[in-house]
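1. make a model of this:
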Amino acid sequence: MVSARPIRIGVVTDRMDDARAQVIGGVESVVRPSAAVLALVHHRLNPWRGGVLGGLLSAGRLDGVVVLPVNSADTGESRLHELLPLLGSVPTVLVGPRHPHLPRVGVPDDTIAGTVLDHLVEDCGRRRLLLVSTPMQRDGVSRRRQAMEEAAAGRGVSMSTPPELQRCVDRHSARVVMADWLARRRGEAELGFDAVVCTADDVAVGVLDALDAHGVAVPGEVSVVGCGDTDVAWGTSPTLTSMDIALRQQGAAAGRYLLDRIAGRDVPTSGTVTRVDVDGLRIRSSSLPLHDADQLSAELPWTDDAAIVDRLLGREAPDPLQQDLETQVAARQQLRHATALTVLRRGPTAELTRLAGLGDDWQRLLRGELSHESRLALSRRLEEIVRSRPEEIWWRAWLEVLRSRLASQVPATADPVVPRLLSMTSSLTVERVLGDAREDRERQTHLMAAQVLELNQSLSGCTTVVGMNRALRTYLSRLGLRRFFVAIYERPIRLPADGTPSPAADERPSLRLVFEHGMGCGGAEAAVDEELLAGADVVTPSRLLPARLAAELDEGTFMVQGLFGDDGYYGLFGYEGSGRDRHVGEVMRLAMSRVLESRARTGDLEARSRELAGLVAARTHELELEVANRQQAQDELRAANDQLRSALLRDGLTGLYNRPALDEHLARAWARARRTGGVLSVLICDVDRFKLLNDVVGHLAGDECLRRVGRVLAGAGDRASDMVARYGGEEFVVVLDDTDLPGATRVAERLLDSMRAAALPHPGLGQGGLVSMSVGVASSSGLAGVAELLGAADRALYQAKDDGRDRVRVTRAPVSSGS
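-> Next up is the predicted model:
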């Protein structure tokens, strides 16, 4: 059933090369303009199962699908089984792969094998064949290999298939594998083979490279045959023979089949629905460049009939390696004659007919119905046109044909205009016409290559999507790409270990259209990637383009490829093109993938940098907290130690310093006094009749008395360097730093005054009895140490006791015997 919208045909393949481009071109030639073509390069296009193809099919946006080979790039295994669940009931046809339940278009393998073997055995006389192929897991390769082996056996020739030569995936791998294989056989007397059969042209070119590097003459010693007749075989040196397997015709047959299915016509739905005949072998050589239909149509715009074009392809021209020079010249003359017949059949262009006023004179001339006078009038009008516009290339070609036609119908003696006309056009041969067109095509090709190179260089310096867009905007028009779009994921989809990512739907990043060309506004403008992504349209695999651009996929041919790197998927891009643009598309895919990979890695580095900065900040904060905690712990420990030290150095009863503290302080004070030349004085205080007080009121009352005495004494040392300590029992010591004997005596008197003012009761002395104190004073002058100082103060104390208590006595410094 035909959809209300234009028919849309999908073509699915694993990669884009010459062979696949020819098949797509064949599909285009049949389905357009009634249908649009959407070519999906499936390899790594989908970051999860189903992906773009599944989205388009589930949304009903593809009316039919052509499936080309879809093989794993890593293992060579067919991935057709991954597509089958997605296809459902959508009309599908295979070109290359095989499946028992799906229709297929193809060339019989036995036909290919028979043609190749006939050429090598009968035409070239080869008897020892070597098969070099792509991996056996690829679609159709094992069947083609089996057909080759059977064809060789049927012709009585040998065909060896070394396992190491059956895993070549492209030109590079074929060159490396073949070179290694030849290197291991270098010591053998002979090669052991005189022909190499390759299952693909790119593999055959790699084999040519290896043979040439090892000094093997091709085709002198060894003949090399490829398969596909693709552009990669053009201009090879040594010469490559390639099997034409009618790839374009296969694509056309697939397109016709799908149109029949979509239109509801009764066609088979499984098996080989179309067997495409082949024209046989063609020679590809840099010495004899032939033209395929696309190229010839572009160079000779007055032809569009495929049958006529085929006559110009030289398919019947003899192999120049098998024929002499005379035969080659004859072949070129036949080519010229075929071209003349084509131009003659087509006649002059509509513009020329109008300008010359020919009307139907041309067809009447061909039928021989023009009178002599009419032919003369016609020739005169043509002479005027030749003189006025000789630069038109197709006019010159037409005039070349006209030369022979007029010469046969208008005798030179009867019409003097004809000889002049023939003279003017004598040098305008068909070969010159084709040569001019070929030179123009080569100039265009070189210009295209230069533009692609400049774009690649421009993109190589980009690390942002914004920079990539600027480069694309500059070069796309120059490359002739009319429509183009790029959509990228907000963040790359990383490849897991098994290489088959399948994130949950809610974990998939959005796909955003970041660039468009020739389809509307030209894409979002932004200064930085974040701004660009925020303002870009969100697209889905089921649509590829937003609703405002959905109609763009309903006309022409769009190629859609994935953008990916070694570690992830970045997005996809699509462009309107044909097989001729595949090299441009591949260069752009690689260049844009590098940009996005660089962007992703830069983002990873920035994210890692931010992560490390966060870790450093967090660790720094932790260390700061740890330092603060340690500092607090140290302060607390120091305070605890101070408290402990204070507790150890304080008297538990009075709170004054104890004897150990006194000894330590006296040692420091004595050393300081000796160092500075100062004077150190001490007061030893003793509570009078304290034993009597204890005996009368008890020790608890005695302890209270000592505490109150300690409070009175605590005010004696009012400087930081002074010290008051309990010496033992009821004795106390006051240390006065930098104080001479008179000053110490005054302090002692003040202490006694304070004791008297305190009026501490002494029950042992009767009613009104008060506690009193005796004080002994001594200074360091003339003394040898702390012990002498304390001894002198103690003697003064006893003197105060002997003199009646409650008084101060002073021990004078001893006078030296020499004074």
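2. from here on, just use CA atoms for contacts and neighbour counts.
-> Fine.
3. flag every buried residue along the helix or strand harbouring residue 675.
-> Element membership of residue 675 [criterion: DSSP states H and E] is helix 659-676. For helix 659-676, a neighbour-count test (16 or more other C-alpha atoms under 10 Å) marks 659, 661, 662, 665, 666, 669, 670, 671, 672, 673 as buried.
4. now for the helix or strand following it, which elements pack on it?
-> Counting by DSSP H and E, the next helix or strand C-terminal to helix 659-676 is strand 681-687. If you count contacts as 3 or more C-alpha pairs under 8 Å, 6 or more residues apart in numbering; DSSP states H and E, strand 681-687 packs onto strand 731-736, helix 741-758, strand 773-779, helix 786-802.
5. circling back to that earlier point, can you put the buried residues of helix 659-676 in TSV and add distance to residue 796?
-> Shown next, in TSV, are the buried residues of helix 659-676 (distance: C-alpha to C-alpha, whole Å):
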residue	distance to residue 796
659	20
661	23
662	19
665	22
666	19
669	21
670	20
671	24
672	24
673	22
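6. out of those, flag the one nearest to residue 14.
-> residue 661 (94.2 Å; C-alpha to C-alpha).
7. ignoring the adjacent residues along the chain, who's closest to that closest one?
-> Sequence neighbours aside, residue 649 is the residue nearest to residue 661 in space, at 5.0 Å (criterion: C-alpha to C-alpha, 6 or more residues apart in numbering).
8. how near is the one you found to residue 265?
-> Computed as C-alpha to C-alpha, to the nearest Å, the residue 649 to residue 265 distance reads 115 Å.
9. who has more neighbours out of those two?
-> residue 649 (19 against 12; other C-alpha atoms under 10 Å).
10. to compare against the first, here's another:
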Amino acid sequence: MDHQHPNVAILTDWIGPFQKTVLKTLQETLHAAGVSTTTYVGRELHHPHPVYATSNHIYQMVQPQGHQGVFVLTSTLGNHSTDEELRAFLQPFRHLPVVGFGRALPGVVTVQASNSRGMQDLMEHLIVLQGHRKFVFMQGVEGNPDSSERENIFRAVLQDHGVVFREDHCLNGDFYPPTARHAMLQFLKDGQRDFDCVVCANDDMAVAVMGVLQEHGLQVPQDVAVVGFDDVESGQSAPSPLTTVRQPVAEMGRVAARLLLDMMQGLPGADVQVPSRLVIRESCGNRTLPEIPLEDLQELDPQGELFAAFLQQLNGIQNAFLPFWKQTLQTVDSAVQLERFQNLLLGWSETSACLPADQQQKALKLGLQASQLVSERIVRLETRQTVGQLRQVRHLSHVGTSMGAHDTLEGLLSELKHSLPSIGLQHFMLALYDQFGRQPGNRVKVQLSSGGVGQEGEVLEACDLLPGVLLRDGASLNWQVHPIYVNDEHYGCFMMVEPPDWGGDEELLRYLVTRSIHHMVRTQELIRHSEELEHLVQERTCQLEEANRELRKSLLMDGLTRVYNRTAFDDYLQRTWKEHQRSGQSLALIMCDVDFFKKYNDACGHLAGDQCLRSIAQALFQAAYRPGDMVARYGGEEFVVVLPETTAEGARRVAERIQATVAALKLSHPASEVSEHITLSMGVKSQVPRPGEDALQLVHQADQGLYQSKRQQRNHITVL
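-> Sure, this is the predicted structure:
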């Protein structure tokens, strides 16, 4: 490693919980060796949806000579790729040490989780201990090696035990919850009820299947057992915690980093398989205590100090164990890891069985106290995580609203420079192409930089940007590089360093930055068009007046939903309020909010979220159809309807019409807690404006009604 600050390129398709876990341990190990990383975040290669191809131009910007090694998530990046396609993709890095993760690839050193051990233990448990015989299998992506291997082991164990598997019980979920949900719905719709266990190739699909079964009156595990693979957080917190196979992702990240460091030193590398492990919870119908893995006992208390303290307190030494135990738990920041400490206590209980009866009683009491401390720590962690996520969502929502209000690049850059540090980012950079279009530009300009990296206003060749500018100032930081694009139009790159324990949503932030730039570019295009027309005013007056009218209308329209925006609403409400003060008639307002919209975005993606908002806007427009009625997007997933000369009862009828129109759309919502389709919560207020009163009073009252609807049960109308 001749460079002062050696750097490893990380190629990934996403920054989700799985990727974060991998990257955290990988980067910690590399950082300890003085190696930084640059993470290029595109999408899956060769994805059937063409829009993903636009984001994957980010991989073409990677300059191999700027890195000393490459780490690639072959398992997720290559979901839709053959081995030959993946190897062709990695060809530019053939002279560098390359380590793959999760999917074996000929000619590439790979760290894998062994599907075989965990999957075989899972099937043996279901058949031998739980007695299941009638299985459904939910496949992952067709042709994906992980999905194929898990299915092959599933079939082999069934065959070994003489269990017949019906081929019409093999469903395809594509590793994607909405697809798995649809497949299970269709399976039940066809009248299939002759099964007692659903085995899914990953946990995300398993959670979706559990939801479908519950909707059809089938309880898990009383009526049907459901199991998965991966041990993700959503499975752990399901109503019936999910039995699954845990991939040692964190350990795999450390192994991959050590492999890469060795290869960067010129040492040969070889494939490594880390065994997966069965994790037994309620969803399989477990009726026996799980066997405690010996690894848990050794790894969590390698020197036996905790157990020694446990025995000391049993022998009368006060506070020998519980304070030490509590202090140890304070260093653990993962609910999954804390679950293993519960296993440690169970293992000790087996050891305590040989103690005298009086000490067994003491051991039981002490074990319960220690278990209570574990539970309290889990609750605190989950509460802190939830509160932190909500705080980040609120901050990001505020940042997105602020950014979207700027129509000039200067205003947007100023807002970003102010807002990004407020959400915890200290190192970030925005570089835009010299030309926007279907192909990335040849040159880029550094529009925004912080933390002493890059120089604002600097123009350089696109091929010199990454990782050159990020590493030029010598800082050893772990950068993420996100493409900025909309549909097939490239704008540039947004780069950031994620702070430790940030808890934010990188994808949401990228989306907000992208939408703000897109809005600014489109607005500037309209303004430039207007200016060009003004030069022709004498000879083409009619054309200029029409263009100006369209321009003003466009500036008052929400770019996504094509209903009026917040500015247009504020202006219209003030004018209508004054008119009603003079006439003495009632003015009504309906505030609408899409229920659980963030969960919808998380489950279905932001593209589907955008389409959902467009459909909702059109439904509102159809329901409020009088000439004076106005529909506007208030912000995010909130809409507002202004109803002139309308009483409270009339406004209620309009709200009910809105509710019926939205219900008729039947927009599927896989993550809703109140319905399988998209629903709205609404607050309704009507009043006669009096002299001296402010129109904001009406908005506030309607918003209070909306708050009550959301607080009560959602999918509800509250009239104040």
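11. which of the helices and strands packed on strand 681-687 of the first structure is buried the deepest?
-> Comparing those by mean neighbour count (mean count of other C-alpha atoms under 10 Å), strand 773-779 ranks first with a mean of 29.
12. who's in contact with the residue mapped onto residue 511 of the second structure from the first structure?
-> For residue 511 of the second structure, the aligned position in the first structure is residue 590, judged by TM-score structural alignment. Contact analysis of residue 590 of the first structure by C-alpha atoms under 8 Å, 6 or more residues apart in numbering lists residue 563.
13. and residue 590 of the first structure, helix, strand or coil?
-> At residue 590 of the first structure the chain is in helix, as set by DSSP: H, G, I helix; E, B strand; the rest coil.
14. which residues in the stretch 501-650 of the first structure form helices?
-> Taking DSSP state H, counting those that start in this stretch as the criterion, the stretch 501-650 of the first structure carries its helices at 529-535, 582-649.
15. tell me which of the ones you listed is the most buried.
-> helix 529-535 (a mean of 16).
16. so what's the spatially most central residue of the first structure up against?
-> Most central in the first structure under C-alpha atoms, centre = their mean is residue 597, positioned 1.9 Å from the mean C-alpha point. If you count contacts by C-alpha under 8 Å, 6+ apart, residue 597 of the first structure has them with 564, 565, 570.
17. swap the cut-off to 10 Å and go again
-> Residues near residue 597 of the first structure by C-alpha atoms under 10 Å, 6 or more residues apart in numbering: 463-464, 492, 563-570, 591, 603.
18. buried ones from the residues you listed, can you make that a PyMOL selection?
-> Buried members of the contacts of residue 597 of the first structure, defined by 16+ other C-alpha under 10 Å, are picked up in PyMOL with:
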select buried, resi 463+464+492+563+564+565+567+568+569+570+591
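19. would you list the contacts of residue 597 of the first structure in TSV and tack on distance to residue 515 of the first structure?
-> TSV is the format used below for the contacts of residue 597 of the first structure (distance: C-alpha to C-alpha, whole Å):
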residue	distance to residue 515 of the first structure
463	16
464	13
492	17
563	14
564	17
565	20
566	23
567	23
568	21
569	17
570	14
591	15
603	20
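20. from the contacts of residue 597 of the first structure, which ones fall inside strands?
-> Judged by DSSP state E, strands contain the following of the contacts of residue 597 of the first structure: 492, 563, 564, 565, 568, 569, 570.
21. as TSV, the residues you listed with distance to residue 87 of the first structure would be great.
-> TSV is the format used below for these (distance: C-alpha to C-alpha, whole Å):
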residue	distance to residue 87 of the first structure
492	28
563	24
564	25
565	28
568	26
569	24
570	26
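22. closest to residue 540 of the first structure among those residues?
-> Among those, residue 570 lies closest to residue 540 of the first structure (C-alpha to C-alpha), at 14.2 Å.
23. buried stuff in stretch 376-394 of the first structure?
-> For stretch 376-394 of the first structure, by 16+ other C-alpha under 10 Å, it's 376, 378, 379, 380, 382, 383, 386, 393, 394.
24. of all those residues, which comes closest to residue 293 of the first structure?
-> residue 394 (17.7 Å).
25. ok so, going back, which strands or helices does the helix holding residue 675 of the first structure pack on?
-> helix 582-649, strand 681-687, strand 723-728, strand 731-736, helix 786-802 (3 or more C-alpha pairs under 10 Å, 6 or more residues apart in numbering; DSSP states H and E).
26. got these as JSON lines, with distance to residue 86 of the first structure columns?
-> Supplementary listing: these in JSON lines, determined by distance: least, C-alpha to C-alpha, whole Å:
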{"stretch": "helix 582-649", "distance to residue 86 of the first structure": "26"}
{"stretch": "strand 681-687", "distance to residue 86 of the first structure": "108"}
{"stretch": "strand 723-728", "distance to residue 86 of the first structure": "100"}
{"stretch": "strand 731-736", "distance to residue 86 of the first structure": "104"}
{"stretch": "helix 786-802", "distance to residue 86 of the first structure": "107"}
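27. and of those, who's closest to residue 523 of the first structure?
-> Using C-alpha to C-alpha, those put helix 582-649 closest to residue 523 of the first structure, at 16.5 Å.
28. what does residue 64 of the first structure align to in the second structure?
-> Structural alignment (TM-score structural alignment) places residue 64 of the first structure against residue 70 in the second structure.
29. surely that match meets residue 6?
-> No - Residue 70 of the second structure lies out of contact with residue 6 (C-alpha atoms under 10 Å); the separation is 11.6 Å.
30. of the two, who's got more company?
-> Remark: of residue 70 of the second structure and residue 6, residue 70 carries more neighbours, 24 against 21, as counted by other C-alpha under 10 Å.
31. so residue 367 of the second structure sits against residue 349, correct?
-> Yes - because the distance of 7.7 Å satisfies C-alpha under 10 Å, residue 367 of the second structure is recorded as touching residue 349.
32. of those two, who's got more company?
-> Using other C-alpha under 10 Å, the more surrounded residue of residue 367 of the second structure and residue 349 is residue 367, with 19 against 15.
33. need the contact list for that one.
-> By C-alpha under 10 Å, 6+ apart, the residues touching residue 367 of the second structure are 310, 322, 342, 345, 346, 348, 349, 361, 373.
34. quick one on the thing from earlier: nearest to residue 246 of the first structure among the buried residues of stretch 376-394 of the first structure?
-> Using C-alpha to C-alpha, these come closest to residue 246 of the first structure at residue 394, 29.3 Å.
35. helix or strand for the closest one, which one?
-> Per DSSP H and E: helix 393-409 holds residue 394 of the first structure.
36. then residue 603 of the second structure?
-> Following DSSP H and E, one finds residue 603 of the second structure within helix 597-604.
37. that concludes my questions; thank you for your assistance.
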